[in-house]
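Student: Sequence and predicted structure are below.
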Amino acid sequence: MDFDLSEEQRLLKESVDGLLADAYDFDARKKYMKEKGGWSKALWGKLAEQGLLGLPFAETDGGFGAGAVETMIVMEALGKALVVEPYLATVVVAGGFLRHGGSAEQKAKHIPGIIDGSKTFGFAQLEKNSRYDLFDVVTTAKKKGDGWVIDGEKFVVLNGENAQTLIVTARTKGGQRDKTGIGVFLVPADAKGVTRKGYPTQDGLHAADITFTNVEVGADAAIGDPENGLPLIERVADEARIALCAEAVGAMDESLKETVEYIKTRKQFGVAIGSFQSLQHRAADMFVALEQARSMSMFATMASDFDDAKERASAVAAAKVQVGKSLKFVGQQSIQLHGGIGMTMEAKIGHYFKRLTMIENTLGDTDYHLRRVSEGGGLLA
């Protein structure tokens, strides 16, 4: 199998890498984090100008009709630069719901705003006791005339503080852990009854806890079947996990480079510590862990096009397991080899470790996905 990028994909990689190299060094990132909402609207506009926000959307919707490989390329670059802008929440997650389940009217209403950078989204899914189970939903959506009334609470909604529109999972019938009776709804963030409490997360992003109290939305708010939305949710969640794996690979790649450069220059006993064989072995082990994660990230990217939902889910879960193990090892070794300076806010390497740790715990940690792989019978028949 040929794993080389096509000419168009190489040009995309060069383009996004070049943009972030010019506009997103560590000092610039710290400035962006201090802006309202925790990210740069100007940088978001540059991403839009380069067409990066429109990559996965069909040409008929104003996008470029790119696939999972292109998303992988962008997410790796975002991981390397520690980008805090809401690409995952808006383009990958919200875009995924609209692409796979949105009506023609919903696409026409929302996709142009994503592509030109004027609209961002938040995915309100996590609840107080749901952990990583997407079907564990207490928030309700009850019929009222042709529309719906939504009540409930959602937590750690990435970009929830800034989003103009929220994508909300809510139960239309059945019990808390039933796999049927779950709908997906588009809710304006400024709708009456929506209360948001924003805060920064450990990795420098921003999230919000959101309460919905008698929030009324129209019939056109439901994405797909409001009584059987779980398959759509699972598909989009798997695409988000694939994107997170790619982002982690980018962050690990840069972590390794930063660490190797540091041990080449840090001196002890009059010589660079990189000359010590034990530290060279650690760096070699970090490289192996990175390449294992990279291969599984590529496998998951290819699996995004699998027709069989069970096969796709098993592949994505396996990738999340390997990436989770690798990022923990690479992150911990990066801090260890940097010594005390790696624990300071001034050192870039600590911020990589924080982001990697958050990735490992987003949409299912390593243990959760190892259980998914086991329950699915493994990757090999």
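Tutor: That came through fine. Every value quoted in this text rests on a predicted model; they were computed, and no experiment measured them.

Student: use CA for all of it now, contacts and neighbours both
Tutor: Will do.

Student: looking at it, residue 150 is touching residue 212, isn't it?
Tutor: Yes - applying C-alpha atoms under 8 Å, one finds residue 150 in contact with residue 212, separated by 6.3 Å.

Student: Those two: which is more packed in?
Tutor: Per other C-alpha atoms under 10 Å, whichever of residue 150 and residue 212 has more neighbours is residue 150, with 26 against 22.

Student: On the three-state scheme, the more buried one is what?
Tutor: strand (DSSP: H, G, I helix; E, B strand; the rest coil).

Student: wait, what's in contact with it?
Tutor: With contacts defined as C-alpha atoms under 8 Å, 6 or more residues apart in numbering, the neighbours of residue 150 are 139-142, 170, 212-217.

Student: So which of the residues you listed are in strands?
Tutor: Counting by DSSP state E, the part of the contacts of residue 150 found in strands is 140-142, 170, 212-217.

Student: which one of the residues you listed is nearest residue 301?
Tutor: residue 170 (28.7 Å; C-alpha to C-alpha).

Student: That closest one: how many residues sit nearby?
Tutor: Neighbour number of residue 170 under other C-alpha under 10 Å is 27.

Student: do the same with residue 271
Tutor: 12.

Student: repeat for residue 15
Tutor: So residue 15, with other C-alpha under 10 Å, has 15 neighbours.

Student: would you say it is within a helix?
Tutor: Yes - under three-state DSSP, residue 15 falls within a helix.

Student: where do the helices sit along the stretch 201-350 of the chain?
Tutor: Applying DSSP state H, counting those that start in this stretch to the stretch 201-350 of the chain gives helices spanning 230-265, 277-303, 309-338, 348-360.

Student: need those helices in TSV with mean neighbour count, can you?
Tutor: TSV is the format used below for those (neighbours: other C-alpha atoms under 10 Å):
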stretch	mean neighbour count
helix 230-265	23
helix 277-303	19
helix 309-338	23
helix 348-360	22
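
Student: would you turn the ones you listed into JSON lines with distance to residue 93?
Tutor: What follows is the helices of the stretch 201-350 of the chain, written out as JSON lines (distance: least, C-alpha to C-alpha, whole Å):
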{"stretch": "helix 230-265", "distance to residue 93": "6"}
{"stretch": "helix 277-303", "distance to residue 93": "15"}
{"stretch": "helix 309-338", "distance to residue 93": "16"}
{"stretch": "helix 348-360", "distance to residue 93": "15"}
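
Student: Below is structure B, check it against A:
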Amino acid sequence: MEKLVDTEDEAMLRDAARGFLDNFSPVSAFRKNRDEGRAFDPALWSEMGQMGWAGVLVGEGDGGSDMGHRAAGILCEEMGRTLTASPFISSAVIAATTLRAAGSDHLSSIATGETLYALAVDEGSKFAPSRTAMEARADGNAFRLTGAKAFVAEGSTANRLLVLARTSGSAGDEQGLTLFDIDASRAGIKQDSVETIDYRDFINLSFDNVEATGDDVVGDVDNGLAALAPGLRAGQAALAAELGGLSAGIAAITLGYLKERKQFGRHIGSFQVLQHRAAHLFAEIEVTTSAIAAAGRALDEGSENAALLSSLAKARATQTAKLAVMEGVQMHGGIGMTDEYDAGFFMKRARVGAEWLGDYGHHAAIVAAHRGL
């Protein structure tokens, strides 16, 4: 794959984002959030909103900065480098993209960062929207939602939910699903916290006869996957970018450690076998960075290959992050998994990021099918 380099504007955005995050959201800030038991720093998110990040995919007419998917990917890469926790992907990317296509009234409050969305799709241990079984039973001109959702990212802090439920058919059917946009505090919704190894905000949700009106429907009844598809593609590309940035972040930390750690009177970075491993990791990160850039640009251009390139980027980024964190921890030695060092945090986030919005097998199968394999 040809190396896709940043344009001048993209390089400026990256430099600005990196400077901001290095100053206000280094890995030590993630550690502080964890120790204080909060999902993310609301003051930091407010600053992101003021800089236009929350509205990166919202049109200017709705108060957004409308910078596009490639810009969103760059921001995610830089947030991945420092393990910045925020509702950016769930709200500013997935929800904004989905609701913009549907012409929602909530875009302006997404752009300011005031309204936070969570995506309630998964019901099992794997990402499989078509297997949705949650019932949305017709009740006059409204619906009654009953069922459960698992692994809902940013769920405890969100004030609105995008919920995929079944209005007809049975689990496994791609048709018969409807997407709802509802208030997270609506009667009948219960939250159960989930402890994840990356210390991020994930919850399980149960719905007991929750009312949803026709105004809550996003897109068309029984065609919810089509309504959600733009948001899912955008979210997968953005998450790939975060994992790409995470890979670069742990690689930089590891390289610094190789330059300072001594064994047998020599810096371990002078050992050829470690040099070869570091060079291999660098090459993998470069190829993955190109795949991430290609996905973002395809989304901006409305390319028919956007879904494929988003899956390619997510698959590659998942594998590259796995390699990067394994090499990082191993080159640090046993201390790499201790809480005193940051390397273990990158490994834990990479593991959770690998599963969310489809794991390697899910996306590799899409790429393979496109190639006729």
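Tutor: Perfect, I can see it now. Source: prediction; values computed, not measured.

Student: follow-up on the earlier one: give the PyMOL command for selecting the buried subset of the ones in strands among the contacts of residue 150 of structure 1.
Tutor: Selection command for PyMOL covering only the buried members of these, criterion 16 or more other C-alpha atoms under 10 Å:
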select buried, resi 140+141+142+170+212+214+215+216+217
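
Student: Please, where are all the strands along the stretch 51-200 of structure 2?
Tutor: 117-120, 135-139, 142-153, 160-166, 177-183, 189-194 (DSSP state E, counting those that start in this stretch).

Student: need the ones you listed in JSON lines with distance to residue 6 of structure 2, can you?
Tutor: Shown next, in JSON lines, are the strands of the stretch 51-200 of structure 2 (distance: least, C-alpha to C-alpha, whole Å):
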{"stretch": "strand 117-120", "distance to residue 6 of structure 2": "30"}
{"stretch": "strand 135-139", "distance to residue 6 of structure 2": "45"}
{"stretch": "strand 142-153", "distance to residue 6 of structure 2": "30"}
{"stretch": "strand 160-166", "distance to residue 6 of structure 2": "33"}
{"stretch": "strand 177-183", "distance to residue 6 of structure 2": "36"}
{"stretch": "strand 189-194", "distance to residue 6 of structure 2": "38"}
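
Student: Nearest to residue 70 of structure 2, out of those strands?
Tutor: strand 117-120 (21.1 Å).

Student: gap between residue 1 of structure 1 and residue 117 of structure 1?
Tutor: 36 Å (C-alpha to C-alpha, to the nearest Å).

Student: returning to that earlier point: tell me which of the contacts of residue 150 of structure 1 is nearest to residue 308 of structure 1?
Tutor: Closest to residue 308 of structure 1, out of all of the contacts of residue 150 of structure 1 and judged by C-alpha to C-alpha, is residue 170, at 25.7 Å.

Student: Might you report the residue contacts of that closest one?
Tutor: With C-alpha under 8 Å, 6+ apart, residue 170 of structure 1 has these contacts: 137-141, 150, 182-185.

Student: now with 6 Å?
Tutor: 139-141, 182-183 (C-alpha atoms under 6 Å, 6 or more residues apart in numbering).

Student: Looking at these, spot the one nearest residue 100 of structure 1.
Tutor: Nearest to residue 100 of structure 1 among the contacts of residue 170 of structure 1, with distances taken as C-alpha to C-alpha, is residue 183, at 14.2 Å.

Student: To which residue of structure 2 is that closest one aligned?
Tutor: Taking TM-score structural alignment for the superposition, residue 183 of structure 1 sits opposite residue 178 in structure 2.

Student: Then residue 194 of structure 1?
Tutor: So, by TM-score structural alignment, residue 194 of structure 1 is matched to residue 189.

Student: again with residue 276 of structure 1
Tutor: That one, residue 276 of structure 1, aligns with residue 271 by TM-score structural alignment.

Student: Neighbours of that match, how many?
Tutor: There are 12 residues near residue 271 of structure 2, going by other C-alpha under 10 Å.

Student: Could you list which residues are in contact with it?
Tutor: Residue 271 of structure 2 neighbours (C-alpha under 6 Å, 6+ apart): none.

Student: Relative to residue 204 of structure 2, how far out is residue 219 of structure 2?
Tutor: From residue 219 of structure 2 to residue 204 of structure 2 the distance is 25 Å (C-alpha to C-alpha).

Student: hmm, I was thinking of residue 366 of structure 2
Tutor: From residue 366 of structure 2 to residue 204 of structure 2 the distance is 27 Å (C-alpha to C-alpha).

Student: if I pick the residue opposite residue 292 of structure 2 in structure 1 once aligned, what's in contact with it?
Tutor: Here residue 292 of structure 2 is matched to residue 297 in structure 1, going by TM-score structural alignment. By C-alpha under 6 Å, 6+ apart, residue 297 of structure 1 lies in contact with 245-246, 319.

Student: Adding distance to residue 230 of structure 1, write the residues you listed out as CSV.
Tutor: Output for the contacts of residue 297 of structure 1, formatted as CSV (distance: C-alpha to C-alpha, whole Å):
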residue, distance to residue 230 of structure 1
245, 22
246, 24
319, 22
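
Student: with the residues you listed in mind, which one is nearest to residue 54 of structure 1?
Tutor: residue 246 (18.4 Å).

Student: how about that closest one, what's its match in structure 2?
Tutor: Per TM-score structural alignment, residue 246 of structure 1 is aligned with residue 241.

Student: Pretty sure its match sits against residue 73.
Tutor: Yes - look at residue 241 of structure 2 against residue 73 with C-alpha atoms under 6 Å: they come within range, at 5.3 Å.

Student: before we move on, back to that, wait, which of the ones in strands among the contacts of residue 150 of structure 1 is closest to residue 59 of structure 1?
Tutor: Nearest to residue 59 of structure 1 among these, with distances taken as C-alpha to C-alpha, is residue 217, at 29.3 Å.

Student: Please report how far the residue mapped onto the closest one from structure 2 lies from residue 182 of structure 2.
Tutor: Aligned against structure 2 by TM-score structural alignment, residue 217 of structure 1 finds its counterpart in residue 212. The gap separating residue 212 of structure 2 from residue 182 of structure 2 is 7 Å, by C-alpha to C-alpha.
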